[in-house]
Every structure is written in structure tokens, then in C-alpha cells.
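> Here is my input; please provide its structure:
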Amino acid sequence: MTSRTLPMSVPARGLPPRVRIHEVGARDGLQNEKTVVPTAVKAEFIHRLAASGLATIEATSFVHPKWVPQLADAEDLFPRLADLDGVALPVLVPNERGLERALALGARRIAVFGSATETFAARNLNRGVAESLTMFEPVVARAKADGVHVRGYLSMCFGDPWEGPVPVRQVVRVAKALMDLGCDELSLGDTIGVATPGHVRDLLLALNEAGVPTDTIGVHFHDTYGQALSNTLAALQHGVTTVDASAGGLGGCPYAKSATGNLATEDLVWMLDGLGIETGVDLDVLTATSVWLAEQLGRPSPSRTVRALSEQPAPSHKE
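Here you go, the predicted model:
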């Protein structure tokens, strides 16, 4: 596919020269699909994402199959990705058993998934915040002992559908505890998409003041209220250089019904290209990948950029 329009590149002051996109479409994006996607389609999806230039692609999750049936094929899928040299393939692990399964297949990057609120922790992990941190402690310790990179996801950082707005100090407390376990990286999740730029800046500043460096922080925004890109820009202005996104805007959260899709990777790349920020991603190839996956899923892509580029007529060469 050849894009019919490209953004004019106009760099802005105070922004990082390069951003690493942490692609979550194959895991977070697909986990909500009611119809099980064949393993071969998932493997091809990840290979196509890698061909677009994405260097970090979250591959799957080693949770118990009864909790996320869509990802029950982790043991079958992960070996099919062995040929992707130079591509980081993080996997989500919920506990020590999940870590064992991941390590047995050669995974070198894992992620644990915590919550800033008690209600979501109970619904998602069947335990409270403190109990979940206790559960993660041996997981992180063993992973680090084996030289494995560990990402800590923290959900409900800006708002919770049951508890409402989440105080910044509460998020900082849990985030700091998660990082103190030994995580290399922290991903701040706006799980229900209620964040606004000022809130983002306040949380990032508070985390810095608590001793969490900006270069260890990634952001994970949902676009429920159309704020994902503006929130991302606020994070970039603060110095954040890792942004989570999902190809085609797929995904949500199976335990928070008000959570709509993730920030679409194509929409993010369009903005970053326009700002002159390097990503290493070919927007044409990525758009074609999301169009292909939409065909596999039997519905249009939610991404505005995918729709805009794929629906434009072929360019005329007439003078």
C-alpha cells in the first residue's frame, strides 16, 4: 500500500528526537476478541508488524487460559517468532508459574501487570494491591537473576470506573513500590481513557520527585475521550520516549467495560512523523498490516489514520 498523503514534518522545540513505540496490538489488542484468532494469523500479524520497523512487539501472555482464552496458544505462538532477530518480544506473566512457562520458551523480556486501585486489583488479579505486589516480588527477582528485562504495567493511573479519579499520590506510592521490586521500566496505564494533559504532567513530575526517572517511564493511553494523542504529546514534552500503542487501535480491557481502544499506532506515527521525531516505522507498511488484520477480523480498523490512508483514491499521474 502507498499512502496518498503524508504529514509535513515540522519539528517542535523541547521534544525527544526519537521515540520507541512499544507495540501491544498482538497481546493487548487481540485479548478482547470474542472469536479466537488462529495462531498462524497471530504469528503473521507479528511478522508484518516487525516488517514495518517496529522493534518492540508484545507477543502474548502466559496467564491461565481460562482467564484470557484468546491467548491460550502462547506455547504454540512464541516459538513461531524465533526468526525475528533484533526484535524485542515481551510477554506478560501474572505469577511464577507464568514466568516458568515464558522462560522455558526462551523469553528474555517479561511484564507484570499491577493496579493503582484496590477495586481493579481485586477484579483483575483477585487480590489487593499489597498482595499483588507480594505476588510479583519473586517473579521480578527470578527474572532479574536470569538477566531478563522486566516491565511493570500499572493500570488505573488516572481514573477507575468504580473508584473515580485516582489521586496522584496514590499512583506514585504504588508505582514506586512496583519499581522498588526491581522493574527496569514502568508503563503508566490510562485504562479507561480519562486522562488530560495537565494530569499527565502532574503525575510525571510527582514520579520524578519520588525518585522514578523519566527514562524508565512509558505511557499507555486509551482514546475513550479522544485524548490519547494530546496526552502523549504532554508526556513527550516532559521527556518520555517510550509510548505504548496498538496497531489499528485494537484493544481495551476485559475487566473494565468502559475502556475502549488503545491509542492506534498509525495515529501515533502520523503525529510523530509530523513532528520530525524518528520511530523507524514505515507508516505505509504498518497501515497495510492493519488493513490486512481488519480483513481477518471481519471489520474495519478503528484507527482514523488507517481509514484515511486506505480509503484515499489512487493518485492520478495526469498533468
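
> okay, CA-based contacts and neighbour counts for the rest of this
OK.

> Helices of the stretch 151-300 of the chain, residue ranges please.
Under the criterion DSSP state H, counting those that start in this stretch, helices of the stretch 151-300 of the chain are mapped to 168-180, 197-209, 228-238, 265-274, 283-297.

> Columns distance to residue 59 and mean neighbour count on top of those, output as TSV?
Output for the helices of the stretch 151-300 of the chain, formatted as TSV (distance: least, Cα to Cα, whole Å; neighbours: other Cα atoms under 10 Å):
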stretch	distance to residue 59	mean neighbour count
helix 168-180	22	18
helix 197-209	27	17
helix 228-238	23	21
helix 265-274	15	22
helix 283-297	15	20
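
> Same list, these, but as CSV with distance to residue 87 please.
Formatted as CSV, the helices of the stretch 151-300 of the chain follow (distance: least, Cα to Cα, whole Å):
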stretch, distance to residue 87
helix 168-180, 24
helix 197-209, 28
helix 228-238, 23
helix 265-274, 17
helix 283-297, 16
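
> quick one, which of the ones you listed is nearest to residue 40?
helix 283-297 (11.4 Å; Cα to Cα).

> Next SSE downstream of the closest one?
On the C-terminal side of helix 283-297, the closest following helix or strand by DSSP states H and E is helix 304-311.

> Which other helices and strands does that next one contact?
helix 265-274, helix 283-297 (3 or more Cα pairs under 8 Å, 6 or more residues apart in numbering; DSSP states H and E).

> could you check the angle helix 283-297 makes with it?
Put simply, helix 304-311 runs at 90 degrees to helix 283-297, going by axes from the mean of the first three to the mean of the last three Cα atoms, to 10 degrees.

> Please give the structure of this sequence too, so both can be compared:
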Amino acid sequence: MALPDKVRIVEVGPRDGLQNEAIAVSTAVKIELVERLADAGLRVVEAGSFVSPHKVPQMADTVDVFRAIARRADTSYPALVPNEQGLKAALACGVTEIAIFVSASESFSRKNINCSRAESLERLEPVADLANASGLRVRGYISCIAGCPYDGTVDVEEVALMARTLNDMGCYEISLGDTIGVGTATKVRTVINRVAATIPRERIAMHFHDTYGQGIANVLASLEEGISVFDSSVGGLGGCPYAPGANGNVATEDVLYLMEGLGIETGVDLGSVARIGDWISEVLKRPNMARAGRAILASRTVSGG
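Now for the predicted structure:
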């Protein structure tokens, strides 16, 4: 299958990237991060989540973030929404796109949101109905598509079933997430092809974590399967509070470097994203996990650029 001419990068750093950080991140930093990413050319920046502050304290100020960010007309700022209460809060903040999430693993669903997969879908149906009726775009996430920290292997048929259900709820796109980063190229190809037999391939996005160093390899395998939408996180920020040992998301800088090398259009300025990754890593007092970002900044320092 021919590689796509262009791809869309969904930047999840401000939400998925920050949600598991141990140190408190100020609202001002979050606002600056969202705005700088949008200014770098990222046309989708997931800006927060309307979840319980007791479960995810880092996202407690999402309302303040959405009220303060300077929104570009050419950029979408989705928010993760777990229930009707979260959706109402999102609507009050002028959110125009939401994401809802389910798990392909039964145990992960119970650990993450304290209910079965079937119950999670029942809870989300009125959320999706109200969002669609309110004119919001709805995106779906499926976690643990390649493996689960509790169940181990996840049946690809379960992934396909959840994808079809979210599609039927009105999700315009389904992001398949390797939450614990155990996927390899062969597994990723298998999942994509099975899901693509259930929903249109152009509605599939991929979301990789880099726990085993397979993130970029899996992006390339997905490209070769015709996928053209990828979630990534500046500086490789991320992890999951309910997936022990899961490293950060595949770094936006690394994905952009791959795309540039393949001649695939992204519309994003790699140099700007590299600087943002370096800045936010310093703010968080953590290593910058973006290999391409570190290399670009180091080469410019040596050359005096």
C-alpha cells in the first residue's frame, strides 16, 4: 500500500502527556504549552480533560485552561470527556470537539473507570448522543489494543468490536491506543487490518507509547497500512496512571522527523516543536524523551544556529 502524501498529527501532550506528572503544573504553563503547540502548526491540540479532579488531579484546572487559551480559527482543541457531567462542563467552556474512551481489555476497564466494557459503552451512549446533537465532533479512543497490564494478551476481535460500537455511536474517528507500548509492527498490522474490516480505514488513527522503543517502528508500519492520523506527545511526555510501567507517548518530534524523511507533509514546524519539547521538559524537571528533538537542538548549538 502506498504511503500517504500527508498526515495529521493529534498533539496529546497537554492532556495525555501531563496527566501523570507527579509535580503540579501551573495553569499558566498549560495555557502556554497549548498555544505554543498550535503556533508551531499543530492543527489538533488536545487541551485537557473534564475528569474527576480526585482521580486525575493534574487535570483539575481544565475549565480554566479552556477559558483562557487564545484559540486559533484553524485549530481544534479537543477535550477528553468521561461522562455526561464532564460533557456539560465542556459545553459550558465552548469546547467544540470531545474524545470518549473505552478499553479493549475487561480488567483495564474495571481498574481505570471501575466498570465493565459493556457498562462503559452504556454510560457513553448518552454522552455521544448529546455531543452529536450539540454539534460537537466526537472522537473515540480504545486503549490496550496490543496488550493489557492485567490481562496480558488482548484479542483483536475485542478491539474490532469496540471500534465498531464507537463508530456506530457517531465517532468520526477511532484512535487505537497501545497503552502500555508492547505492540510490534506485526501486531499493529494485524490490529489495523482487522479493525479496517469493521470500519473505514480512513477513520482509524493510531496512538503509540514507547515503553519498548517500538513507537516509531509502529508508526511506520501503520503508514504502510494506509493510516494517516497519529497521536503523539511533545517531548515524549506521558504515561498512564492505570498502566504500571507504561512509558510516555511516542514523541511528536520523532514522528515529525520520520515524516520529513519520508517526504510526507505535516504542516508542522519541527524546529519549533523541538524547542517546545525542551522547554516543557525543563519546566517539569524531567529528561526530554524526544530523540530527534534533542539531536536537532544539539546540532544547532554546535553549529551556532
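
> Provide the TM-score value for the superposition.
The TM-score (TM-score structural alignment, normalised by the length of structure 2) is 0.97; 304 aligned residues with a Cα RMSD of 1.3 Å.

> Dump the helices and strands packed on helix 304-311 of structure 1 to JSON lines, plus distance to residue 54 of structure 1.
Formatted as JSON lines, these follow (distance: least, Cα to Cα, whole Å):
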{"stretch": "helix 265-274", "distance to residue 54 of structure 1": "10"}
{"stretch": "helix 283-297", "distance to residue 54 of structure 1": "9"}
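
> Of these, which is nearest residue 104 of structure 1?
That would be helix 283-297 among these, by Cα to Cα, at 29.3 Å.

> how close does the aligned residue in structure 1 for residue 274 of structure 2 get to residue 29 of structure 1?
Counting by TM-score structural alignment, residue 274 of structure 2 corresponds to residue 287 in structure 1. As judged by Cα to Cα, to the nearest Å, residue 287 of structure 1 and residue 29 of structure 1 stand 15 Å apart.

> same check, this time on residue 296 of structure 1
For residue 296 of structure 1, the distance to residue 29 of structure 1 - Cα to Cα - is 14 Å.

> again, but for residue 118 of structure 1
Counting by Cα to Cα, the gap from residue 118 of structure 1 to residue 29 of structure 1 is 24 Å.

> Which of those two has more residues huddled nearby?
Set residue 118 of structure 1 next to residue 29 and count neighbours by other Cα atoms under 10 Å: residue 29 wins out with 23 against 17.

> so what's that one up against?
Going by Cα atoms under 8 Å, 6 or more residues apart in numbering, residue 29 of structure 1 touches 246-247, 249-252, 261-262.

> distance between stretch 67-74 of structure 2 and the chain's centre?
19 Å (Cα atoms, centre = their mean, to the nearest Å).

> With stretch 99-112 of structure 2 instead?
15 Å.

> Specify, as a residue range, where that stretch falls in structure 1.
Under TM-score structural alignment, the match for stretch 99-112 of structure 2 is residues 111-124.

> and the end-to-end length of the matching stretch?
15 Å.

> Could you give me the buried positions within it?
With burial defined by 16 or more other Cα atoms under 10 Å, the residues of stretch 111-124 of structure 1 counted as buried are 111-121, 124.

> Residue 282 of structure 1: neighbouring residues, count only.
Neighbours of residue 282 of structure 1 under the rule other Cα under 10 Å: 16.

> Give the closest residue to it in space, chain neighbours not counted.
Spatially, and ignoring its direct neighbours in sequence, residue 282 of structure 1 is nearest to residue 52 (5.2 Å; Cα to Cα, 6 or more residues apart in numbering).

> Near the one you found, how many residues? Count them for me, please.
Using other Cα under 10 Å: residue 52 of structure 1 sits among 19 other residues.

> Now check it against structure 2: what is it aligned to?
Applying TM-score structural alignment, one finds that residue 52 of structure 1 aligns to residue 40 in structure 2.

> Let me see the contact set for the closest residue to residue 54 of structure 1 other than its chain neighbours.
Residue nearest to residue 54 of structure 1 in three dimensions, not counting chain neighbours: residue 281, with 5.8 Å by Cα to Cα, 6+ apart. Going by Cα under 8 Å, 6+ apart, residue 281 of structure 1 touches 52-54, 269.

> Residue 74 of structure 2 now?
Residue 74 of structure 2 makes contacts with residue 43, as judged by Cα under 8 Å, 6+ apart.

> Please apply the same query to residue 126 of structure 1.
Residue 126 of structure 1 neighbours (Cα under 8 Å, 6+ apart): none.

> same check, this time on residue 273 of structure 2
Contacts of residue 273 of structure 2 (Cα under 8 Å, 6+ apart): 37, 40, 234, 252-253, 293.

> next one: residue 161 of structure 1
192, 256, 258.

> where exactly do the helices run in the stretch 1-150 of structure 2?
27-39, 62-68, 84-92, 106-113, 117-133.

> The third one vs structure 1, average offset?
Relative to structure 1, and after both are superposed, helix 84-92 of structure 2 has an average distance of 0.3 Å to its aligned residues, where the measure is mean Cα distance after the TM-score superposition for structure 1.

> Which neighbouring elements make contact with that helix?
Helix 84-92 of structure 2 packs on helix 117-133, going by 3+ Cα pairs under 8 Å, 6+ apart.

> list the helices and strands the helix it packs on packs on?
Helix 117-133 of structure 2 sits against helix 84-92, strand 97-103, helix 106-113, strand 137-143, with contacts defined as 3+ Cα pairs under 8 Å, 6+ apart.

> What residues of the first one count as buried?
Under the neighbour-count criterion of 16+ other Cα under 10 Å, helix 84-92 of structure 2 has 84, 86-90 buried.

> do the same with stretch 135-151 of structure 1
Within stretch 135-151 of structure 1, the residues that count as buried by 16+ other Cα under 10 Å are 135-137, 139-141, 143, 148-151.

> Specify, as a residue range, where it falls in structure 2.
Going by TM-score structural alignment: stretch 135-151 of structure 1 matches residues 123-139.

> swap in stretch 186-195 of structure 1?
The aligned range for stretch 186-195 of structure 1 in structure 2 is 174-183, by TM-score structural alignment.

> Now do that stretch: everything it contacts.
By Cα under 8 Å, 6+ apart, stretch 174-183 of structure 2 touches 139-149, 163, 166-167, 203-215, 218, 231, 240, 243, 245-247.

> Selection in ChimeraX covering whichever of those residues are buried, please.
Written as a ChimeraX command, the selection of buried residues from the contacts of stretch 174-183 of structure 2, which uses 16+ other Cα under 10 Å, is:
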select :139,140,141,142,143,144,145,146,147,148,149,163,166,167,203,204,205,206,207,208,209,210,211,214,215,218,231,240,243,246,247
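
> Done for today, thanks.
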